[in-house]
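S.K.: below: sequence and its predicted model.
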Amino acid sequence: MRIHILGICGTFMGGLAALARADGHEVSGSDENVYPPMSTQLEALGIELTVGYDPTALDPAPDLVLIGNALSRGNPCVERVLNERLPFASGPGWLGENYLSGRRVLAVAGTHGKTTTASMLAWILEHAGQAPGFLIGGMPTNFGVSARSGDDWFVVEADEYDTAFFDKRAKFVHYRPEVAILNNLEFDHADIYPDLGAIQQQFHHFVRTIAGNATILVNADDPALKGVIERGCWSQLGRFALSAEADWQVRMDEPAGRELTFQRAGQPVAELKWALTGRHNAMNALAALAAANAAGVAPEQAAAALADFQGVKRRLEFLGEVNGARVYDDFAHHPTAIRLTLEGLRRSIGGARILVALEPASNTMRGGHHRNELAPALAAADHVWFKTSEAMDWDPVEILARLEGQGRPRRQISNLLKDLREAVRPGDHVVFMSNQGFGNAPQRFVRGEE
């Protein structure tokens, strides 16, 4: 089958392209936002990529067009698909109906940590000899790809964002998991959800699709998820937590989180010494270990796998050194993720300086819905460079003032990099944060370019 994917450089659609290619389909795609690591993966797979949405990319007419959720009516390719009655589907719909059917699905849902937790879970199953398939919204370093077909078990990052312009249900209702993780829940995606209650409703729709003999693992520390489960749950329920009473618990035996003890029913079942840090990663690891146990992997074996877990690209990914300073690329774009990432780094490095370059690129951040939480989220940083743009619906001056003179707005990336290069000192830690490409600023900084 010839499949053309619109929005192919999105992390989900790019992973879908890899799966379709592995199954023998002829795959091509179009996108206007082309940047690593997804563009690199597509190139390595030999998938033909058209930059932009020229309708001639659909010549000759493909057998199927998969339409990403970033596209809407008025897009030239979408209009041609509709006008010429070409067969089309959403990515999540096609995945659920044509790929996950008959597989044993482990789905990872939540506002934060989906990519890291799904990557951990896939690696645990791989380490245990299960050879899982997976589709993850990032690039697990242990695998070097964001998706693969695999054997019986399949790990999928289960997103609450909408499916497509013609299907406004959340993506995760298409997946029908045997094991589901509900990692955490906060307000996000303000472009489609008016408040937290609307997102809770979508999570409960997900819960309602899960079989009675399937397992839901829920974060017992999270009050918003408690509200979801209280609406009704018909599946086998397990709880995991750092602080609350739960079936599964984790204890941080070292302040930065490099040493952990996992407990089940109050009894220690495994210990872990690893490279990752932070409370958030301790919880991600606990969720992955509990889900892997539901898939038949013993906790000790799961912990042994996590000891070799190498992280995920763009999740505090170390890029190199500049003038004796360590430089990282990070995907964090919600204030909670920003805060947890920086707090984890602070516990790890002590009093060394943290310099942050932040691009508020998500729809929610550009709209200013989290602006009042930004200054507290950045409290662990010593200096912050704030990438502004015409797309922002708010003025960051007030937020920068709350950073007590440590925040600087910059419209041009070249000026931001110039300032940063002049400020950096040996021993510093420089963190670039964006859920978009940031104009390749992290890579340009490491290469000495402006």
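M.R.: Now that the structure is in, tell me what you want to look at. Numbers count the residues shown, from 1 in each chain.
S.K.: rest of the way, CA atoms for contacts and neighbours
M.R.: Fine.
S.K.: so the residue nearest to L196 when sequence neighbours are not counted, which state does it fall into?
M.R.: Residue nearest to L196 in three dimensions, not counting chain neighbours: F187, with 4.8 Å by C-alpha to C-alpha, 6 or more residues apart in numbering. When classified by DSSP: H, G, I helix; E, B strand; the rest coil, F187 comes out as coil.
S.K.: and the helices in the stretch 351-450 of the chain, which stretches?
M.R.: Ranges of helices in the stretch 351-450 of the chain, per DSSP state H, counting those that start in this stretch, are 363-366, 371-377, 397-402, 413-423, 441-447.
S.K.: closest to R353 out of the ones you listed?
M.R.: Of all these, helix 413-423 sits nearest to R353, with 10.9 Å by C-alpha to C-alpha.
S.K.: can you list the buried residues in the closest one?
M.R.: Applying a neighbour-count criterion of 16 or more other C-alpha atoms under 10 Å, one finds I413, S414, L416, L417, L420, R421 buried in helix 413-423.
S.K.: which of the residues you listed lies closest to M283?
M.R.: M283 lies nearest to L420 out of the buried residues of helix 413-423, by C-alpha to C-alpha, at 33.0 Å.
S.K.: gap between that closest one and L289?
M.R.: Note on L420: its distance to L289, by C-alpha to C-alpha, to the nearest Å, is 40 Å.
S.K.: for comparison:
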Amino acid sequence: MGVGGAGCSAAFAIASSQGFQVTGCDIEKTSPYLDKRLKKFVSIGHDPAHLKNSEVIAYSPAVTSFDSDNEELVMARKRGLEVLPWDLFVAKELLKNKFVIAVAGTHGKSTVTAMVGVLLEKAGIDPTCLVGAIVVDWGCNYRVGESKYFVIEADEYSEKFLNFTPNIAAITNIEFDHPEYFRDFDHLKETFKKFADKLQEDSVLIVGSDVNLKNNNGKTNKVSGPADLNLKMVGGFNQKNAAIAAAVAQELGIEKDSIKKTLESFKGVARRFEFIGEEKGVLVFDDYAHHPTAISETLRAVREKFPDKKILVVFQPHLFTRTKVLFDDFVRSFTEAPVDKIILVDIFAAREKDEAAVSSLDLTRAIVGGKAKYIPSLEGAATYLVKEVSVGDVVITMGAGDIYRLPTRLLEKLEGKG
């Protein structure tokens, strides 16, 4: 249930490949994460009728966030079916007898998970991988392998990663996020410590330079600095990601020359400064950044890549709680951002309700320098940009909601421009 989600969709596909008879449902079938070959097994909407012949119900947390009394889940429990979140299903069923490599952290975990997966693949280790983003090298967010190795992105939200007991864990960094769940930064840090304490005996914990955690069940390897590689991806933060991925690969005995070659050819993951297209001389990119730190790092990298171009950013805040709690940080990030124009569209509510505590208009008014503009809708933002941009300009959309739809719409409108 909620099978179109970034993680749930990968679990759905891997379970199918491992011999489970799977069906799924979601409110729509348009998710970019859904494997096209499995869409025929997906129903639209939630209905107790979907439970026919089912034994296990694995669901996305988004389902219960939208509807805590979801009738399909209520009926499943009444019938005595096994009902559990998709990540717990993965831990109980798909990770059985596997050598688990889990990658966690506030920023960069999708990229590092993908890097590790591709490193193992190119080294002939043939891993199974579950990533919370589409890996460009694979064209999807998962990989099915025949070896004992399973590489998985370990999400801290709602403490999901505590379901895993890794043999190797990597923690990229720890910064406060998900205020809709964690009480404060101390609560988040305590949860990461619990994750580190769940490592298996004789395990390896690899941490970024700012992470002060120790593996009490084995070895701790602190990665002191960024890599120095000719990456296809921009930004110093990706050099840090590469250094952590390389450390994981070295623990598995992969040669340094192989690591360098693979990482320098690695194409990245979708929605990480992803080039979407060019029309009328305007370059359009899309990025997943939705936290103030990720926004700052990404926009600095964009300016380094395009030092002399006009850069326009369209940002869709994700969640009211995140926007409110990190409001001052968002203001600082955008005020200091080396860009020419910032457009803010309405907050993407996701699993939350709008209680009028904060808005994109509030954020727009707080950004210093007069370069921020509020436009409520994606369509309105596209219309505005068509009039605003000219040959040589760069547009980048940012956010974790449905703003990924905007680049295509903008390119369509630019194509139709006289």
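M.R.: Done, it's in. Given the structure is predicted, the values throughout are model-derived calculations rather than measurements.
S.K.: show me which residues of stretch 440-450 of the first structure are buried.
M.R.: Judged by neighbour count using 16+ other C-alpha under 10 Å, the buried positions of stretch 440-450 of the first structure are A441, P442, Q443, F445, V446.
S.K.: with stretch 148-166 of the second structure instead?
M.R.: Going through stretch 148-166 of the second structure with 16+ other C-alpha under 10 Å, the ones that come out buried are 149-157, 159, 161-166.
S.K.: for those, which two are the farthest from each other?
M.R.: The most widely separated members of these, counting by C-alpha to C-alpha, are Y149 and Y157 (24.1 Å).
S.K.: helix, strand or coil for T220 of the second structure?
M.R.: Classified using three-state DSSP, T220 of the second structure is strand.
S.K.: would you mind finding the match for it in the first structure?
M.R.: Using TM-score structural alignment, the equivalent of T220 of the second structure in the first structure is L237.
S.K.: just checking, that match touches L217?
M.R.: Yes - with contact defined as C-alpha atoms under 8 Å, L237 of the first structure and L217 form a contacting pair (6.0 Å).
S.K.: those two: which is more packed in?
M.R.: Each of L237 of the first structure and L217 has its neighbours counted (other C-alpha atoms under 10 Å); L217 has more, 24 against 15.
S.K.: got the contact list for that one?
M.R.: Contacts for L217 of the first structure (C-alpha atoms under 8 Å, 6 or more residues apart in numbering) come out as V179, A180, I181, L182, L237, G238, R239, F240, A287, A290, A291.
S.K.: which residue in the second structure aligns with the fourth one?
M.R.: Under the alignment by TM-score structural alignment, L182 of the first structure pairs with I171 in the second structure.
S.K.: element containing E97 of the first structure, please.
M.R.: For E97 of the first structure, the element it lies in under DSSP states H and E is helix 91-98.
S.K.: next SSE after that helix?
M.R.: Following helix 91-98 of the first structure in sequence order, the next helix or strand is strand 104-109 (DSSP H and E).
S.K.: what's that next one packed up against?
M.R.: helix 114-127, strand 153-157, strand 179-182 (3 or more C-alpha pairs under 8 Å, 6 or more residues apart in numbering; DSSP states H and E).
S.K.: please redo it, this time with the cut-off set to 6 Å
M.R.: Here strand 104-109 of the first structure touches strand 153-157, strand 179-182, going by 3 or more C-alpha pairs under 6 Å, 6 or more residues apart in numbering; DSSP states H and E.
S.K.: need those strands in CSV (columns: distance to R73 of the first structure).
M.R.: Below are these laid out as CSV (distance: least, C-alpha to C-alpha, whole Å):
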stretch, distance to R73 of the first structure
strand 153-157, 27
strand 179-182, 33
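S.K.: closest to F386 of the first structure out of those strands?
M.R.: When these are compared by C-alpha to C-alpha, strand 153-157 sits nearest F386 of the first structure, at 29.6 Å.
S.K.: okay, and the closest one goes to which residues in the second structure?
M.R.: Residue span in the second structure matched to strand 153-157 of the first structure, by TM-score structural alignment: 149-153.
S.K.: how close does the matching stretch sit to the first structure?
M.R.: Taking mean C-alpha distance after the TM-score superposition for the first structure, the mean distance separating stretch 149-153 of the second structure from the aligned residues in the first structure is 0.9 Å.
S.K.: rewinding a little: and of the buried residues of helix 413-423 of the first structure, the nearest to L45 of the first structure?
M.R.: Of all these, I413 has the smallest distance to L45 of the first structure: 31.0 Å, by C-alpha to C-alpha.
S.K.: that closest one -> the second structure?
M.R.: By TM-score structural alignment, I413 of the first structure lines up with L378.
S.K.: do F88 of the first structure as well
M.R.: Match for F88 of the first structure (TM-score structural alignment): V83.
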